[in-house]
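just the structure for this:
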Amino acid sequence: MTTLIAWAAVDQRRVSSIYIASDSRISWGSSHLWDQGRKTFAATETPHIFGYWGDVLFPSIALPTVLDQLAASAISPTSSGFSAIGGAIQSLWTDYPKPEKRDFGIVMATRRGRGMEAVFELGIMTFEASTETWDIREADMPESSSQLHLAGSGSTEVRKAWHLWEDSSQGGTSRAIYSAFAEALAEGKDPRSGGGPQLVALQQTGPGRRFGTVYQGKRYLAGAQIQESAARATAVNWFNELFERVDGGDGRRLVNAQRHAPRRSKRA
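The predicted structure follows:
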């Protein structure tokens, strides 16, 4: 399974970015685990990001194809809502072997316009194998930083951690949401979630963005653990468990980056 969370960061009552984070564990039953599985995707030429939960095989194969179609304009990025992307995913599914069809879900975010005129949208697409039915809906955008979707086998643990963070001095912020996710993942109470966090985002300008994460002293990019020397050479931004911007090489908070406090109760 997976632990996946999507949220909106709001600045002056306007959504300024959307993030998708997930764990990196892929499991086969209860005995075989792999902690470097890619579950989030960022388009390099268009304003789109994706993540999935549930069955791994189909979405992990289909989403890179969708990204290529977006880059080649085979899918119109100006289509209303997520109908064109949803149609492309369902088209790939038509001749998928029936015995291999299992429940899964995909979150997908896009942006219309840019800068102060940017309008963000997030779609949630699910397939239920028992009834062979699809569902797609759009999430309402909030007026303050908030979760948009939480799914997967570890969602209960993330929700518990999020309530603790919401009750802290960091509550109501984008960093509290990511910190709650990282805290729940580190506690390891869900055996089907593990590995390092992976993180993608849409901001007010530019295409989708992939970020590196520093987690428990290790460096991860797209779910894969990489060495300090490789992290130092990357051209991506890096974040730690408190959602502070850090140096990918030594893992220390950047000199000009905002400091984020650990969780403390408001009543403390």
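
when you work out contacts or count neighbours from here on, use the C-alpha atoms and nothing else.
Fine.

break down the stretch 1-150 of the chain into its strands, ranges please.
All strands of the stretch 1-150 of the chain, identified by DSSP state E, counting those that start in this stretch, fall at 3-11, 14-22, 26-28, 32-34, 40-42, 48-54, 104-112, 119-128, 133-138, 146-152.

would you format these as JSON lines with mean neighbour count and distance to residue 210 included?
JSON lines is the format used below for the strands of the stretch 1-150 of the chain (neighbours: other CA atoms under 10 Å; distance: least, CA to CA, whole Å):
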{"stretch": "strand 3-11", "mean neighbour count": "25", "distance to residue 210": "14"}
{"stretch": "strand 14-22", "mean neighbour count": "25", "distance to residue 210": "10"}
{"stretch": "strand 26-28", "mean neighbour count": "18", "distance to residue 210": "20"}
{"stretch": "strand 32-34", "mean neighbour count": "12", "distance to residue 210": "21"}
{"stretch": "strand 40-42", "mean neighbour count": "27", "distance to residue 210": "6"}
{"stretch": "strand 48-54", "mean neighbour count": "27", "distance to residue 210": "9"}
{"stretch": "strand 104-112", "mean neighbour count": "23", "distance to residue 210": "13"}
{"stretch": "strand 119-128", "mean neighbour count": "20", "distance to residue 210": "17"}
{"stretch": "strand 133-138", "mean neighbour count": "13", "distance to residue 210": "23"}
{"stretch": "strand 146-152", "mean neighbour count": "20", "distance to residue 210": "19"}
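
now render the ones you listed as TSV, adding distance to residue 264.
Listed next are the strands of the stretch 1-150 of the chain as TSV, based on distance: least, CA to CA, whole Å:
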stretch	distance to residue 264
strand 3-11	21
strand 14-22	23
strand 26-28	33
strand 32-34	34
strand 40-42	30
strand 48-54	30
strand 104-112	31
strand 119-128	31
strand 133-138	34
strand 146-152	19
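
next, the second sequence, to be compared with the first:
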Amino acid sequence: MTLIVGWLACDQRGPCSAYIASDSRISDNRNFYDYSQKTFALKNTPDILGYCGETLFTYQILTRLTSMCDVGMLLSADMDYQDRSEIIFNEIKRAHSAYKLNNGIIKIYHIGRNKKRIFDANVYFWNGIIWENIKIHTDFKKSKNLFSDGSGKKEYDENFLRFKNGNNESTSRNYFHCFCDIVKNVKDKHTGGIPQLVGLYNGSKFNGMYHGTIVDGQAYYQGLKMGNVYGMSNIRWYNENFEICDWNTKQREANAMVQPISKKATP
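Modelled structure (predicted):
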């Protein structure tokens, strides 16, 4: 399984961004691998996705869909969210109809921006018998958790009780603070690795975006440890405090907003 969390960030004008965060572990009952991509961002349309549950089919179809969409297949920039959602859902169902290797539970979460610059979200759910396309409520005026799921969900939800009433109440960073805290200290053996993050913003020029994470002074991209790779300065990097960081120094950028941990976030 995994831990996946999605949330909506709002400012005084309303919803301004949305995020999906996931751990990076895939596992069976004996072994685990902590560097698997679980979040996806479409560069030509305003869509981000992530999953929990069955791994083999889900990773294959999301990788394929992302590649197809990024070269201009399947989706176009003039489609509204509902049209994009239906196409993605139907492609997933079509591919899964020929999949016979296992019958594991699948949940694929999708957040997108519609033509009114409002965020929408759905979960595509294979329950072992049929596929369901379930709408997720997004009509909020304050920052709000949209979903948490996976084998680490119970620990995340319980841990968030320590965060939600602190001085960071109703802030976007509170969800990421809680998420990173759980991934680092989780008891669930199927959750682990490094937090990975994708984001979507209100402006019409923004499509899905991959973000890098800085953990303990080390840079990770889509869960994978990065060396001194060319082009990494083009990526937005966040530390565990949800502060925008400089790729070279691995420290908070000089002009970036400080995002302190809630003072009430400790037992």
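
what about the strands of the stretch 1-150 of structure 1, which gets the closest to residue 195 of structure 1?
strand 32-34 (8.2 Å; CA to CA).

please name every helix or strand in contact with the closest one.
strand 26-28 (3 or more CA pairs under 8 Å, 6 or more residues apart in numbering; DSSP states H and E).

what comes into contact with the strand it packs on?
1, 2, 33, 34, 35, 36, 37, 56, 192, 193 (CA atoms under 8 Å, 6 or more residues apart in numbering).

for PyMOL, write the selection for the buried entries among the residues you listed.
PyMOL command restricting these to the buried ones, with burial defined by 16 or more other CA atoms under 10 Å:
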select buried, resi 1+2+33+35+36+37+56+192+193
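
so of the contacts of strand 26-28 of structure 1, which ones are in helices?
Per DSSP state H, helices hold no members of the contacts of strand 26-28 of structure 1.

and which of the contacts of strand 26-28 of structure 1 is nearest to residue 257 of structure 1?
For the contacts of strand 26-28 of structure 1, the residue nearest residue 257 of structure 1 by CA to CA is residue 36; the value is 28.2 Å.

so how far is residue 109 of structure 1 from residue 141 of structure 1?
11 Å (CA to CA, to the nearest Å).

closest to residue 206 of structure 1 out of the contacts of strand 26-28 of structure 1?
residue 37 (26.0 Å).

contacting residues around the closest residue to the closest one other than its chain neighbours?
Among residues not flanking residue 37 of structure 1 along the chain, residue 24 sits closest, at 4.9 Å (CA to CA, 6 or more residues apart in numbering). By CA under 8 Å, 6+ apart, the contact set of residue 24 of structure 1 is 2, 34-39, 193-198, 223-224.

among these, which two are most distant?
Going by CA to CA, the pair spanning the contacts of residue 24 of structure 1 furthest: 2 and 224, at 15.5 Å.

state the number of residues packed around residue 222 of structure 2.
By other CA atoms under 10 Å, 24 other residues sit near residue 222 of structure 2.

and it, what is it in contact with?
24, 35, 36, 37, 38, 39, 196, 197, 210, 211, 212.

and the fifth one? What does it align with in structure 1?
When structure 1 is aligned by TM-score structural alignment, residue 38 of structure 2 is paired with residue 39.

stretch 154-163 of structure 2 corresponds to what range in structure 1?
So stretch 154-163 of structure 2 is aligned with residues 156-165, judged by TM-score structural alignment.

could you measure from residue 1 of structure 2 over to residue 41 of structure 2?
Per CA to CA, residue 1 of structure 2 is found 21 Å from residue 41 of structure 2.

same deal with residue 7 of structure 2?
For residue 7 of structure 2, the distance to residue 41 of structure 2 - CA to CA - is 15 Å.

got it, and residue 127 of structure 2?
Taking CA to CA, one finds residue 127 of structure 2 at 25 Å from residue 41 of structure 2.

distance between the ends of stretch 35-45 of structure 2?
In stretch 35-45 of structure 2, first residue to last residue: 26 Å (CA to CA).

how far off centre is it?
Taking CA atoms, centre = their mean, to the nearest Å, the mean C-alpha location of stretch 35-45 of structure 2 is offset from the chain mean by 8 Å.

one more: stretch 242-251 of structure 2?
20 Å.

ok, residues contacting that stretch?
So stretch 242-251 of structure 2 is in contact with 173, 176-177, 214, 217-219, 232-233, 236-239, 252-253, 256-259, going by CA under 8 Å, 6+ apart.

same deal with stretch 54-73 of structure 2?
1, 26, 37-38, 40-44, 51, 74-75, 88, 92, 95-96, 99, 104-106, 108.

hmm, try it at 10 Å
Residues outside stretch 54-73 of structure 2 that contact it (CA atoms under 10 Å, 6 or more residues apart in numbering): 1-2, 26-27, 36-45, 48-52, 74-76, 88, 91-93, 95-96, 99-108, 126.
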